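S.K.: sequence first, predicted model second:
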Amino acid sequence: MKIHLTSVFVDDQTEALRFYTEVLGFLKKHDVPLGGEDRWLTVVSPEEPGGTELLLEPARHPAARTYRDALVQDGIPLAQFAVTDVKAEYERLRALGVRFTQEPTETGPVTTAVLDDTCGNLIQLATEPR
């Protein structure tokens, strides 16, 4: 068994696609119209184009908004992305105008930072322990 798909709830799929591809550097994998404004819209890591997909899911359901907003209010990231060097990625993304709610912080063998994805979520970046 393996993880094939996970999702983040987003306010605007078009803006989310722009941020996740143009800023974070993911690749668009699927973009299928579902009727109305909604799409089956996924992105993948350029390092693993056949790997786990991230669904940029519309946050239309009231429970999704309540859950997501509560996490943001409490400063809890919805997802975590692995990077080779959190400090370098932090500097690269800040230069692109990304807002961070936590600067790079060493916690034992892992360094983390938390960014605002502009779509209603906090996302944690983390190095993998060596």
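M.R.: Structure received.

S.K.: contacts and neighbour counts: CA atoms only from here.
M.R.: OK.

S.K.: which residues make contact with the helix or strand hosting residue 115 from outside it?
M.R.: Assigned by DSSP states H and E, residue 115 falls within strand 110-116. Strand 110-116 is contacted from outside by 77, 86, 90, 98-106, 122-129, using C-alpha atoms under 8 Å, 6 or more residues apart in numbering.

S.K.: restricted to helices, list these.
M.R.: In this view, these that belong to helices under DSSP state H are 86, 90.

S.K.: buried subset of the contacts of strand 110-116, written for PyMOL?
M.R.: Entered in PyMOL, the line below selects the buried ones among those, by 16 or more other C-alpha atoms under 10 Å:
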select buried, resi 77+86+90+98+99+100+102+103+104+122+123+124+125+126+127
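
S.K.: okay, one more to line up with it:
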Amino acid sequence: MNIIVTSIFVDDQDKALNFYTETLGFVKKHDVPAGEFRWITLVSPDNQEGTELLLEPNDNPAASDYQSKLMEQGIPATMFGVEDVQKEYDRLLKHDVKFTMEPTKMGNNTIAVFDDTCGNLIQIIDY
């Protein structure tokens, strides 16, 4: 069994698509109309046949509540692996990304947390 798609709730699909592609560097794989919304998936530029990230609209009250509660409590919605957290932190600061946690050593890893501008905190970790 493999994970082929995972989703993250976003409050604005267009804004999320722009942030996740232009700022973070993901590649758009699918962008298909789905009723009043779209089925938008992204992949890593390093693994374009790998797991897809679905930018899921948070129009469902349960999804909206879940998303806002995670944000209020400072809990990241998901985690992305990067080669060098400090280097990625510095790169993203140049794009005006707002961090809620600067690079911090946790055991053998370094993590940082930023706001994706679409209602989520995202954690990055070196791998």
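M.R.: Received the coordinates, thanks. No experiment lies behind these values; they were computed from the predicted model shown.

S.K.: could I get the TM-score for this pair?
M.R.: Aligned and superposed, the two chains score 0.99 in TM-score terms (TM-score structural alignment, normalised by the length of structure 2); 127 aligned residues with a C-alpha RMSD of 0.5 Å.

S.K.: what residue is smack in the middle of structure 2?
M.R.: residue 122 (5.5 Å; C-alpha atoms, centre = their mean).

S.K.: and the residue nearest to that residue when sequence neighbours are not counted, what does it touch?
M.R.: Nearest residue to residue 122 of structure 2, sequence neighbours excluded (C-alpha to C-alpha, 6 or more residues apart in numbering): residue 76, at 4.9 Å. By C-alpha under 8 Å, 6+ apart, the residues touching residue 76 of structure 2 are 70, 113, 120-123.

S.K.: next one: the aligned partner of residue 6 of structure 2 in structure 1 relative to residue 21 of structure 1, how far apart?
M.R.: In structure 1, the residue matched to residue 6 of structure 2 (TM-score structural alignment) is residue 6. Taking C-alpha to C-alpha, to the nearest Å as the criterion, residue 6 of structure 1 is separated from residue 21 of structure 1 by 17 Å.

S.K.: neighbour count for the two, which is higher?
M.R.: Each of residue 6 of structure 1 and residue 21 has its neighbours counted (other C-alpha atoms under 10 Å); residue 21 has more, 17 against 13.

S.K.: doesn't that one belong to a strand?
M.R.: No: using DSSP: H, G, I helix; E, B strand; the rest coil, the assignment for residue 21 of structure 1 is helix, not a strand.

S.K.: could you pull out the strands for structure 1?
M.R.: In structure 1, the strands defined using DSSP state E lie at 5-10, 27-33, 39-44, 53-58, 79-82, 100-107, 110-116, 122-126.

S.K.: so can I have JSON lines of the ones you listed showing distance to residue 17 of structure 1?
M.R.: As requested, the strands of structure 1 are arranged in JSON lines below (distance: least, C-alpha to C-alpha, whole Å):
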{"stretch": "strand 5-10", "distance to residue 17 of structure 1": "10"}
{"stretch": "strand 27-33", "distance to residue 17 of structure 1": "8"}
{"stretch": "strand 39-44", "distance to residue 17 of structure 1": "8"}
{"stretch": "strand 53-58", "distance to residue 17 of structure 1": "7"}
{"stretch": "strand 79-82", "distance to residue 17 of structure 1": "16"}
{"stretch": "strand 100-107", "distance to residue 17 of structure 1": "19"}
{"stretch": "strand 110-116", "distance to residue 17 of structure 1": "14"}
{"stretch": "strand 122-126", "distance to residue 17 of structure 1": "15"}
